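Student: below is the structure, and that's it, no one-letter string:
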C-alpha cells in the first residue's frame, strides 16, 4: 500500500515538473515574464481598388432606371446619382460615358431618341451637382443592348436604364 502511495506521489510530482518546465524556460528568456504570442499579420485589403471601375460599380452603383416611356429621374435614381457625383468629385481625373437604354418595345428610331434623352437627363443631373460637363459623354443604344432578355415587364424594367461607365 505504501508503495502505491509513493508511486502516485512520484507520478504527480513528475507530471507537475514536466508541465511547468516550458513556462519556466520562457520566463528565464524574457526576464521573468511570459511573452505573448506574436500578433497575426494584418489582413490584406479586400474589395476593389479605390477609384477603379469596380469600386464605382460595387460601392456607388452604376445604373439608374426609368419608367415606361419616361426620361425623368425617380427619387431612387437621384439618390444613386448623388453618390455618383460625390465619387466623381473625389476622383477628378475620371471621365465617364452615360449610356441610355430602352426596352424592346417601340421602333429602333424612337428608342434611340428615348435612350438619348435618358442619358442627357443623367448628365444634366450630374453636372448640376458640380461634375464638369467635359468629363461626361453620352451615347444612346436604344433597345440594341438589353441587360435582360425577355418580353415581359420584369425584363423591360431592367432594360429601361441609364448606365454610367468609367472610361
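Tutor: Happy to help now that I have it. Not measured: the values here are computed from a predicted model.
Student: every contact and neighbour count from this point should use C-alpha atoms.
Tutor: Noted.
Student: for residue 73, see how far away the spatially most central residue of the chain is.
Tutor: Note on the chain: the residue nearest the mean C-alpha position is residue 58, at 3.1 Å, using C-alpha atoms, centre = their mean. Distance, residue 58 to residue 73, using C-alpha to C-alpha, to the nearest Å: 21 Å.
Student: how about residue 133?
Tutor: For residue 133 relative to residue 73 (C-alpha to C-alpha), the value is 18 Å.
Student: okay, pairing it with this:
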C-alpha cells in the first residue's frame, strides 16, 4: 500500500513539474539546453522546430492559430522497457490530450533486430504495456488504448548500427 502511495506521489510530482515547465513563455533557454536539430536524439524523425523536448511546432501554421504537435514515438534503451524521463514528459502531454479528447489509440511496440523473433515480440509488447500503464496512471481510459507488438518486423531505420538500432527501439502512438 505504501508503494502505491509513493507511485501516486511521483506521478503527481511529474504532472506538477510538467505543468510548471509549460507555464514559461520564454523558450529560448529550452531550445538551447535541450539540443538542436543535429543532436541525433530523435534520428531525424520529427519535423518542425523543437520548442521543448517531445513537442514540436508545425511549420505550416502561424500566429495564434499555431497548435503544438506532440511527438508520437517513445524511444527505449537496449533491452529495456523502462520509460526514460523525457518519455514521461511526452506521455504526460499525450495523457492530457487524451483526457480532454478521448479517442482510440494504438500503442505499437518495436524492437531492434538483435535477439530472437520471439524475444523481440515480447519486448515490444512490454514496451507498449509500459506506455499504456503510464497513460492509465495519468487518467486515460484503459479501454481507449490498444497494445500491439511488431517486435523487429517493422524497422524504422535499416542497418546494423547503434544509430539504426536506437531508432527501432520504440513505441509508436497511433491516433
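Tutor: Nice, I can see it. Bear in mind the structure is a predicted one, so any value in this text is a computation, not a measurement.
Student: quick one: TM-score?
Tutor: After superposition, the two chains reach a TM-score (TM-score structural alignment, normalised by the length of the first structure) of 0.64; 111 aligned residues with a C-alpha RMSD of 1.2 Å.
Student: quick one: the helices in the second structure, in order.
Tutor: Assigned by DSSP state H, the helices in the second structure fall at 2-22, 28-33, 85-100, 117-137, 162-168.
Student: quick one: contacts for residue 134 of the second structure?
Tutor: residue 91 (C-alpha atoms under 8 Å, 6 or more residues apart in numbering).
Student: so how far is residue 148 of the first structure from the equivalent of it over in the first structure?
Tutor: By TM-score structural alignment, residue 134 of the second structure lines up with residue 125 in the first structure. The spacing between residue 125 of the first structure and residue 148 of the first structure, counted by C-alpha to C-alpha, is 26 Å.
Student: ditto for residue 103 of the first structure
Tutor: Taking C-alpha to C-alpha, one finds residue 103 of the first structure at 9 Å from residue 148 of the first structure.
Student: list the residues that contact both of these two?
Tutor: 155-156, 159.
Student: highest neighbour count among the residues you listed?
Tutor: residue 159 (24 neighbours; other C-alpha atoms under 10 Å).
Student: neighbours of residue 120 of the first structure, how many?
Tutor: Neighbours of residue 120 of the first structure (other C-alpha under 10 Å): 22.
Student: still on that earlier bit, which one's more surrounded, residue 103 and residue 148 of the first structure?
Tutor: residue 103 (29 against 13).
Student: ok, now how distant is the equivalent of the more buried one over in the second structure from residue 84 of the second structure?
Tutor: By TM-score structural alignment, residue 103 of the first structure lines up with residue 112 in the second structure. When distance is defined by C-alpha to C-alpha, residue 112 of the second structure is 17 Å away from residue 84 of the second structure.
Student: next: residue 49 of the second structure.
Tutor: Counting by C-alpha to C-alpha, the gap from residue 49 of the second structure to residue 84 of the second structure is 22 Å.
Student: before we move on, what about residue 14 of the second structure?
Tutor: Distance from residue 14 of the second structure to residue 84 of the second structure, by C-alpha to C-alpha: 12 Å.
Student: for those two, indicate the residue with more neighbours.
Tutor: The residue with more neighbours, out of residue 14 of the second structure and residue 84, is residue 14; 16 against 12, by other C-alpha under 10 Å.
Student: which residues sit in contact with that one?
Tutor: Taking C-alpha under 8 Å, 6+ apart, we find residue 14 of the second structure in contact with 88-89, 92.
Student: out of the residues you listed, who's nearest residue 152 of the second structure?
Tutor: residue 88 (23.6 Å; C-alpha to C-alpha).
Student: count of neighbours near the closest one?
Tutor: Look at residue 88 of the second structure: counted by other C-alpha under 10 Å, it has 20 neighbours.
Student: which position in the first structure aligns with it?
Tutor: Using TM-score structural alignment, residue 88 of the second structure lines up with residue 78 in the first structure.
Student: likewise for residue 71 of the second structure?
Tutor: Residue 71 of the second structure maps onto residue 61 in the first structure, by TM-score structural alignment.
Student: okay, the closest residue to residue 68 of the first structure other than its chain neighbours and residue 88 of the first structure: tell me how far apart.
Tutor: Residue nearest to residue 68 of the first structure in three dimensions, not counting chain neighbours: residue 160, with 7.4 Å by C-alpha to C-alpha, 6 or more residues apart in numbering. Residue 160 of the first structure sits 23 Å away from residue 88 of the first structure, going by C-alpha to C-alpha.
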